[in-house]
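**Student:** My questions are about this predicted structure, shown below with the sequence.
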Amino acid sequence: MTVTEDVRDDKRARGPVGSRVKPSAALARRRSASWAPMVFAVVIGAGAGAGSIVFRWCITTFTHLFSGHADYAADPGSGNPHVSWLGPCFVILAPVVGGLLYGPLVQRFAKEARGHGVPEVMLAVAQRGGRISPKVAVVKTLASALTIGSGGSVGREGPIVQIGSALGSTLGRLARASEERMRLLVACGAAGGIAATFNAPLAGVFFAMELILGTFSAEAFGATVLASVTASVIGRAAFGDTAFLTLPDFHVDHLAQYGLFALLGVVAAVVGVGFSRALYLVEDACDWAWRGPEWLRPAVGGLLLGLVLLALPQMYGVGYPVLQKATEGGYAVGFLLLLMLGKMLATSLTIGIGGSGGVFAPSLFIGAMLGSAYGVVAHRLLPASAGAVGAYALVAMGAVFAGAARAPITAVVILFELTGEYSIILPLMLAIVLATATGRLLTRDTIYTLKLRRRGIDLDGPASGAPIGGQPVSAVMEPLPSALAASTSLEDASDLLSRSGHGALPVVGDAGEYVGVVTARALAEALAEQPQAAPGRIGRLAEPPAIVTADQSLAQAMHTLLSAAGTGLPVLDEPNGKPVGWLSHQSALRAVHTSRPQPVRSPSRAA
C-alpha cells in the first residue's frame, strides 16, 4: 500500500474537523495485510530451518546405515563395517537397496519428488500459482536422503528448495493467499531452505529471487530476507557458524592472473553446458532402455550406479571431502579430470534412473576439479604469475554453476558465503560474468529450464490449457491510434492524448519515422515542471518502449505489456521496425473472451 493511499484512508477514518474516530475496518485490514507476508515469511523460515535439520539428519543416518560412515567420500574405497565380508564391493548393492526403498515411495505418493526439484518449483511459480502438494515435503525428504545415503551422486540444495517451497505453498493455501502472495511464500521457503542448509542467508535470498521468482522487488526482497535470516539462525544453532570450505588467503599478485581467470570463465561455461547436456542425454538413454515398472527402475539402475561407485568411490554421495581435497592440491591433473567426468556420469545416472537430488553441489564438484586441473597447468606454464591453485578451483566452482544455470548474482554470493573468502571476489565476478555470457551464447536453456522444455513447457509461454497466450499478437492487436508529431506542443499533445482513450500514443518525426511513445504520466510531469513561458515539444518526451512484434506470441508480449508504462504498446513489423498496430490490456482480455467456447442455446430457449 502506498503512502498516499494510507493518508487518504486515514483522512476518511477521521470524523468532522477536530474529532477523531477509530480507523475504518478497511484501513485496518489493509494495514494488517501489509504485515501478513512478513509474519508468514518468519513462520516459513522457521519451518524451512527445521526441515533442513531433519533432512540433514536423515542424510547422515541413511549414509551411516548404508556405508557405515558419516560421509563415505571422506574414506573412499573402504569397507562397510556392518557387512565387512563384502569389503568395498558393498557399494554395488547399496544403490540397489536404496532404490527398492525410495522407488515405490516416489511412484506411489509424489512423482514430482523425482529428479532435482528446482524445475518443478519454477514451474509451480510461473504457471501454477505457486501450488505445490504438501506431500512433496515429506516424500522429497525421505527419497532424497535415501538416494544420497545409498550412494546417489547428487546434492541437497534441490531437495531442500522443494521441501521449503512446499511448506510455503501449504501455509499460503491454509491462509487462502492470492496467487501473487502464494508465489512469494514459495520463494520464501526456497530462500529459507538454501540459507539453513548451506549457512548462506544472502545466497538464499538471491537464489529465490533470481531463479524461483525471476524478478526483484522491495516486497519480495524483504520477505525472503526475513525467511532466510530466520532459517539461518535455526540452522546455525544446529550446525554451527562455519564456512563450507576452509581455504588459505588468496591474493591476485599479478595482473596476468586476471587473463587466466577470464579464460577459465569461458572454459567453465563450456563444461557447465556440457554437464547439462550429459545429464539429459543419460536420462534419455535410461528412458529408452527401461521397459519395466517405474517403481523398480531405481533398483535395477542402481546396479549400474554401483559399478561406477566401485570404480570411483569418490563419487559416493555429495562428495564434499573430495572437493575440499582437490582445492588443497591433493590430486594429480589426470585424476582431477577423471573425477570431473566421473561426477558428470554418476550424477546423470543417479537422476536418470529415477533418483532424487540436486545438481548444484555436483556443479560445484565439477568446477572444483576443472579449476584445480587448470590451476596446476597454469602454475607449470607460468610459475611466476599463475598464483595459488586453490584460487582457480574456487573460481571455477562458481563459473561452472553460472554457465549451467545462468544465475550470476547467486553464483557470486553463494561462493563468497560458502567459503568466506573475500579476497577472490574480483576474479570470481569476472569469471562468472564471462561464464554466464558464454553459456547464453551456447544455449537458450539452463540446466533447470531444459528439463521443462523437454516436456514441452515454456516458462515464458502460457500454461497448458490457458485461454490466452498461444495467439500471435497480430491476431489480437488493435488499429494503430493516430500518432503525434514530434513538433506538437505539450499543451496540444495533452488535449489530443486526453481525447484518445489511450494512456500513451506513438510519436513520429518530421519525415514520418517512428520515434517512440509518449505516456500520459510523462506529459503530466513535464507540464507540472515547465514554466508557462516555455512551450516545449512532445518529441523530447518520446521514448522507445520495449519491443513487441506482430509475429510474437501473446504470452511473451504480455510480460512486456504488464511491465510497460501506460495502457498499451505499439506493435512493430519485424522487417522494418515500423508500428503496424496497438496492443492494450483490453485487447488481451478480448482474446480471452473470444477463445472461450460459447454456450449452445437450445432451440426452445432460442424461440
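**Tutor:** Yep, it's here. Numbering: from 1, shown residues only.
**Student:** from here on, contacts and neighbour counts on C-alpha atoms
**Tutor:** Fine.
**Student:** if I look at the residue nearest to G306 when sequence neighbours are not counted, how far off is L27?
**Tutor:** Spatially, and ignoring its direct neighbours in sequence, G306 is nearest to I92 (3.7 Å; C-alpha to C-alpha, 6 or more residues apart in numbering). Distance of I92 to L27, computed by C-alpha to C-alpha, to the nearest Å: 65 Å.
**Student:** One more to weigh against that first structure:
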Amino acid sequence: MKKHQESHTGSLLASWFNFKFRLLAGGVTVGLLSGAAVVLYRYSLETALSAAHSVYSFERTHVWLIPLWFIVLILGGWVTGLLVKKHPMIAGSGIPQVKGVLKGKLEMNWWRVFLAKFAGGTLSIGAGLSLGREGPSIQIGASIAQGFSKVLGKMKTEENFLITCGASAGLAAAFNAPIAGVIFALEELHSSFSPFIMMSALAASLAADFVSKEFFGLGPIFHFTGLGAVPLSQYAHLLGLGAVVGCMGIGFNGALYKFQNLYRRLPVRQEFKPVLPFLLAGLLGLVMPRVLGGGNDLVNELMSGHFTITALFILLAVKFFFTLLSFGSSAPGGIFLPMLVLGSISGGLYTQIVNGLAGYPALETGRFLILAMAGYLTASVKAPITGIILITEMTGSFTSLLSTGIVCLTAYTVAEIFRSRPVYEVLLERITSRGAAAEPEAPAGKSVMEIPVHPGSSLDGLRIKEFSWPPHCLIVSIRRGELELIPGGEARLQGGDYLVILTDHRYASDIRDRLTDAASDCSAV
C-alpha cells in the first residue's frame, strides 16, 4: 500500500510539472461540450419563456384560460420543489455550489445535477420567475466538466481545473462573453491569478463562445447603438451613480438573506415553497409581463428613455421584490441577470432625477444605464473586473471602459466601507452551515494545490522555517515568475510567489483555507 501511494505521489508530481498542454486540450474539449449543453439550455429557456408570454397574451382575450394556467403553474412549482428537495445541490444559483466543490466543501454528482438543474431551471425561468440563466449555466458547465473528468479517470487536481473550465465556459456561452468567463474564474471562483487557470479557462471560454455564437449569432446580448463616451464634464456624476448603486447592491444582498430566512421559517414543506413565486409570475404575466424572466428585453426597452420616474420606481420595486421571492424559494436560477436589470432601472432613475432637477436632459439615459448595471453587480458580488468586462462584452461597447471603471471602483469602495461581504461567499456559508449538502467524504489519494502569496500578507517576507505550517502538507516548489524554486527552510517567500502544496485529499479543504488566509491576510499592513 505504501509503495502504491509513493508511486501515485510521484506520478502526481510529474504530471503537475508537465500537464500544461494536456490541460489546454482538456479546456478546449470541455468548452465545446459545456458550450453545447448551455446553448441547449439557453434555447430551452427562451422557447419556454416565449411560450409563456404567448399564453399570457392569449389569456387577456380568453379569460376562461386563466384558472387552467394557474393550475399548470402550481404543478410546475410543485415539481420544481420536488427536484430541489431530492437534489439540494441544484437550489438557487449554482455558483456557490461550484465554489464549494472546488474548495472541497461540497460534493456534486455530475449527471444528476446536470439533469435536475436543466429541468428545474427550464421550469422556473420558463414560467417567468425573476431568475437569470447565468448561475445554472455555470453549474451545468461545471457538471459537464466533472463528468468528462470522471469518464477519463482524471486526478482530483486536474478535475478541479477542468471544473473551473466548465464554469467559465458556462458563463461565456450564457452571455456571449468569453473574457468575462476567464476573469470570473480568476476573480470569483479562485480569488487569485494562476497561469494554469487563465490558460485553460481561456481555451474553454473561447470554445464555448464559438459554439454559442454559431447558434445565436455574433451580436451582443444587449442591443445598444449610437452610444459614445461619457463627457469629462459629467464625471462627477459617475461618483454619485457609483455611490447610489453601491448602496443598492448592499441592500439587495441583505434583503436576499432575509428572504431566505423567511422561507425557512415558513411552515410549508420544501416541495411547495416554489409554488408562491410561480403563482406571482402568473399574476404579473397578466398585469406587468416586462418583469418576467431574467429581464434582458426590459434593459433594451429602458434604453429608449421613455419611462417616467413613477414607472421606473414601480418597475424597480416589483422587479426587486419578485427577484427576492423567486430566489428565496430555492428555485433553480441565478441572480446575475436580475441584478443587471435592477442596476439598469437604477441608472434610468438617476438620470431622470438629475435631468428633472436640471430642467433639461443633462445626462444621456443609455450611457448611465450601462454604468449602473456594472456598479450594481460589483457592489453585490465584489468582483469589479468581472463587472467591467462582462458589461463591455454584453453591450459590445468599448467606449465606456474608463467611466465604467470609475463607477465600479466607487461601488466597490462603498461596499468595503460598509463591510459588505460578497454575496456568493455568504450563500456558500449558508449552504454548508445548514447541511443542505454535507461535506464529501474525501477520496483516497493526493492533491496538489496552488496558493498565491499576496504582497503584505503574513507570509510575505518570511522564511519557510519561520511559519507554523499545517500538518499533512508538503511545499513541493515555489513559483516565482518563470522560475521554479526548490524550497528549503531558509528560502524567503515574496509577494507574488505561488506555493505548490502536496497533501492528502482528506486534508485538502482545511489546508487550503488556512494557507489562503495566511497568504492573503494584509491586516498588518
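**Tutor:** Sure thing, it's come through. This structure is a prediction, so every number in the text was calculated from the model and none was measured.
**Student:** hmm, back to that, more crowded one of I92 and L27 of the first structure?
**Tutor:** Per other C-alpha atoms under 10 Å, whichever of I92 of the first structure and L27 has more neighbours is I92, with 21 against 17.
**Student:** Now the more buried one: which helix or strand?
**Tutor:** helix 90-109 (DSSP states H and E).
**Student:** and that helix, what does it pack onto?
**Tutor:** Helices and strands touching helix 90-109 of the first structure, by 3 or more C-alpha pairs under 8 Å, 6 or more residues apart in numbering; DSSP states H and E, are helix 25-67, helix 135-149, helix 297-311.
**Student:** Ok, which of the ones you listed comes nearest G192 of the first structure?
**Tutor:** Nearest to G192 of the first structure among these is helix 25-67 (4.9 Å), distances taken as C-alpha to C-alpha.
**Student:** Just want the angle from the closest one to helix 90-109.
**Tutor:** Relative orientation of helix 25-67 of the first structure versus helix 90-109 (axes from the mean of the first three to the mean of the last three C-alpha atoms, to 10 degrees): 150 degrees.
**Student:** show me what contacts the counterpart of L75 of the second structure in the first structure?
**Tutor:** Counting by TM-score structural alignment, L75 of the second structure lines up with V97 in the first structure. Residues near V97 of the first structure by C-alpha atoms under 8 Å, 6 or more residues apart in numbering: S150, A299.
**Student:** For the stretch 301-450 of the second structure, which segments count as helices?
**Tutor:** For the stretch 301-450 of the second structure, applying DSSP state H, counting those that start in this stretch gives helices covering 309-328, 336-358, 365-381, 384-395, 401-417, 423-433.
**Student:** can you tell me the mean distance of the second one from the first structure after alignment?
**Tutor:** In other words, helix 336-358 of the second structure. In the superposition with the first structure, the average deviation recorded for helix 336-358 of the second structure is 1.0 Å (mean C-alpha distance after the TM-score superposition for the first structure).
**Student:** One more: the first one?
**Tutor:** Relative to the first structure, and after both are superposed, helix 309-328 of the second structure has an average distance of 1.3 Å to its aligned residues, where the measure is mean C-alpha distance after the TM-score superposition for the first structure.
**Student:** Okay, angle between that helix and helix 336-358 too, please.
**Tutor:** With the same axes, to 10 degrees as the basis, helix 309-328 of the second structure and helix 336-358 are set at 160 degrees to each other.
**Student:** so where does the residue mapped onto L123 of the first structure from the second structure fall, helix or strand?
**Tutor:** Correspondence of L123 of the first structure to the second structure, assessed by TM-score structural alignment: G100. Assigning secondary structure by DSSP H and E places G100 of the second structure in helix 95-102.
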